[in-house]
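Peer 1: how would this look folded up:
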Amino acid sequence: VVSYYHYERTTVLEPEPGDWNSYFQRFTEGNSMCSSYIQVKKQTHSQIHYMFYEDLIEVILMILDWKSTNSATFLVSVNYSSIRTMHFKISQFMRKGTVGDWKNHFTVAQNEEFDEDYKKKMKDPSLQFCTEI
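Peer 2: Take a look at the predicted model:
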């Protein structure tokens, strides 16, 4: 949800999503551009190979034999000029890449609400998410 929020802040395809709390509410009610992600995941997850950022970080750290994610520094070069629908002066969609950064956005109540909503909508999903390393 946090990634969708930052994405919607940068795109010119949709109006400004507002502050985090109002965006979270619209998202959980199904009223944001990216709200339908649960339906898409339910319908297509068996046909798509999902790679999670957290898994990639774990693999890279294992390969490099680093003991802590705090010591890892990743340099990313991105050519923004080819993405014409994004306003990078408003918000950089390519963010810091910190595992668990969603905790800096969600309140405890929002996290509980989202988890409950996700469980209800997914009903025994085989697709499991990693949110921490």
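Peer 1: from here on, contacts and neighbour counts on C-alpha atoms
Peer 2: Will do.
Peer 1: Show me which residues of stretch 78-92 are buried.
Peer 2: 86-87 (16 or more other C-alpha atoms under 10 Å).
Peer 1: now what about that stretch, what contacts it?
Peer 2: For stretch 78-92, contacts defined as C-alpha atoms under 8 Å, 6 or more residues apart in numbering pick out 6, 9-13.
Peer 1: Another sequence for comparison is provided below:
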Amino acid sequence: MNQLHPDPGSWEEYLERFIQGNVGFGPWGAHVRDWWNLKEQKNILYVFYEDMLEDPSREIQRVVRFLGKDFSEEVVDRICQHTSFKAMKKNPLTNYTAISSTIMDHSISPFMRKGICGDWKNHFTVAQSERLDEYYRREISGTELTFRF
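Peer 2: Just a heads-up that it's a prediction; the model follows:
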């Protein structure tokens, strides 16, 4: 749907290109490791989507503290409402429907789909899942970075 990227081909073809690192931003592992390692040199806060789904208020409060701010509970609640997946999916400024279809073609797929974790299980075969698991272990080895699955 993002017309600025090359055609992804079939799911099988895209997965192969992903594992080979032939996608936007290059190899996933190097991209993630490089940014993760910057936390030692730069003032970076990492926020994980699964944590946002689990407790949006807690994660927004982490961001607020990271920024050196102190918001009231009411303000944090309003931020939670406006940044919920449901609200953002309806908002043309966050769902990209305000952008020309020559750039983001929503007739192919909406930019914001379901907002859930684990939907990959509905798309990967067992063999693909095992292959990606091996890729993940290889790419993240040697770091303390862990993702929730």
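Peer 1: Structural similarity score between the chains, please.
Peer 2: In this superposition the chains share a TM-score of 0.71, using TM-score structural alignment, normalised by the length of the first structure; 112 aligned residues with a C-alpha RMSD of 2.4 Å.
Peer 1: Buried among the contacts of stretch 78-92 of the first structure? Make that a ChimeraX selection.
Peer 2: Selection command for ChimeraX covering only the buried members of the contacts of stretch 78-92 of the first structure, criterion 16+ other C-alpha under 10 Å:
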select :6,9,10,11
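Peer 1: aligned partner of residue 101 of the first structure in the second structure?
Peer 2: Counting by TM-score structural alignment, residue 101 of the first structure lines up with residue 119 in the second structure.
Peer 1: wait, I meant residue 39 of the first structure
Peer 2: The equivalent of residue 39 of the first structure in the second structure is residue 30 (alignment by TM-score structural alignment).
Peer 1: wait, which of the contacts of stretch 78-92 of the first structure is closest to residue 61 of the first structure?
Peer 2: residue 6 (26.4 Å; C-alpha to C-alpha).
Peer 1: in which helix or strand would I find the closest one?
Peer 2: Element membership of residue 6 of the first structure [criterion: DSSP states H and E] is helix 2-10.
Peer 1: Follow the chain on from that helix and name the next helix or strand.
Peer 2: Past helix 2-10 of the first structure, the next helix or strand by DSSP H and E is helix 20-28.
Peer 1: Output the contacting helices and strands for the helix of greatest length in the first structure.
Peer 2: Across the first structure, the longest stretch assigned as helix under DSSP state H is helix 108-122. Contacts defined by 3 or more C-alpha pairs under 8 Å, 6 or more residues apart in numbering; DSSP states H and E place helix 108-122 of the first structure against helix 20-28, helix 37-44.
Peer 1: Out of those, which one sits most buried?
Peer 2: Mean neighbours per residue, mean count of other C-alpha atoms under 10 Å, is largest over those for helix 20-28, with a mean of 17.
Peer 1: so it aligns onto which residues of the second structure?
Peer 2: Taken onto the second structure by TM-score structural alignment, helix 20-28 of the first structure occupies residues 11-19 there.
Peer 1: check the fit of that stretch onto the first structure and give the mean distance.
Peer 2: On superposition with the first structure, the mean distance recorded for stretch 11-19 of the second structure (mean C-alpha distance after the TM-score superposition for the first structure) is 1.1 Å.
Peer 1: Sounds good, over and out.
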